[in-house]
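**Q** no sequence for this one, just the structure:
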């Protein structure tokens, strides 16, 4: 989908949508230690995420992500509302969205899957556990799964 060429190598593009700068930093560090080349981009709210995904405004040159990691606790519009919009937009629907959030509430899990999230992962409490999650995401979503090509 959004793999980009960086110095002659294909790089998986990951968009993190999360208002927590600390969690974003932990994810960036965890993916930097991975075995699949990747580029992590981060935005902190729904309007910014939509601009990035639609390549509008400041993001007109943004790459199309291979994967979106979405927190439900976003300012102005919750992650569930953003997920609903992504999964009803024909251009954005094919992009896999993993809900990565602190909630373990059954209603959040059910709502996310009802809105066609591709997976739901509870954010870890311990910083070192972000590495475990990043590796699992990398091993499955970036190394094993066939992602849709651009324009599909």
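**A** Looks like it arrived, so ask away. This structure is a prediction, so every number in the text was calculated from the model and none was measured.

**Q** contacts and neighbour counts: CA atoms only from here.
**A** Fine.

**Q** and after the longest helix seen in the chain, which helix or strand comes next?
**A** Among the segments of the chain that qualify as a helix by DSSP state H, the longest is helix 21-32. Under the assignment DSSP states H and E, the closest C-terminal helix or strand after helix 21-32 is strand 38-43.

**Q** outside of that following strand, which residues touch it?
**A** 11-19, 24, 28, 31-32, 49 (C-alpha atoms under 8 Å, 6 or more residues apart in numbering).

**Q** take the one below as the second:
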């Protein structure tokens, strides 16, 4: 079981993502932050998120109020405690500038959101197959200072 943080302000996209994960039978706990400010509160365990788990993967929309996805990505990647969490940009934007900026800020992948449910299900299945079955995710509580390589 993995923890996924979905950062998206669109109720319709959140519901579609939840349906897609249920349909694809991805073994996960899907947590939702409705904008970038709430995402950082979740990640830093602030306010109502004081007992939030550290997510294994973050699905990040770019176009959000208060703090957009690129600003959130920049904050995540500059924090030692967060930078190893894979961030997959999942957004409707296909603008080359957004793709370039996302990778320049060290996004781990950039996936344009499909508009149809069947295509969205395909994306979630691909996400599941790659990120949850093939990739070895960073351990959550690993302390490199407590371990020595031989």
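**A** That came through, no problem. These figures come from a predicted structure and were not determined experimentally.

**Q** Next, the mean deviation of the longest helix of structure 1 compared to structure 2.
**A** Once superposed with structure 2, the aligned residues differ from helix 21-32 of structure 1 by a mean of 0.8 Å; criterion: mean C-alpha distance after the TM-score superposition for structure 1.

**Q** hang on, the earlier thing: please tabulate the contacts of strand 38-43 of structure 1 in a markdown table and include distance to residue 141 of structure 1 as additional columns.
**A** As requested, those are arranged in a markdown table below (distance: C-alpha to C-alpha, whole Å):
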| residue | distance to residue 141 of structure 1 |
| --- | --- |
| 11 | 13 |
| 12 | 10 |
| 13 | 11 |
| 14 | 11 |
| 15 | 13 |
| 16 | 14 |
| 17 | 17 |
| 18 | 19 |
| 19 | 23 |
| 24 | 19 |
| 28 | 16 |
| 31 | 13 |
| 32 | 16 |
| 49 | 20 |
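
**Q** Taking those residues together, which two end up most distant?
**A** Largest separation among the contacts of strand 38-43 of structure 1 by C-alpha to C-alpha: 11 and 19, giving 24.5 Å.

**Q** Aligned to residue 105 of structure 2, what sits in structure 1?
**A** In structure 1, residue 105 of structure 2 lines up with residue 115, judged by TM-score structural alignment.

**Q** ok, now how distant is the nearest residue to its match once chain neighbours are set aside from residue 150 of structure 1?
**A** Distances taken as C-alpha to C-alpha, 6 or more residues apart in numbering put residue 84 closest to residue 115 of structure 1, at 5.6 Å, once the chain neighbours are dropped. With distances taken as C-alpha to C-alpha, to the nearest Å, residue 84 of structure 1 is found 21 Å from residue 150 of structure 1.
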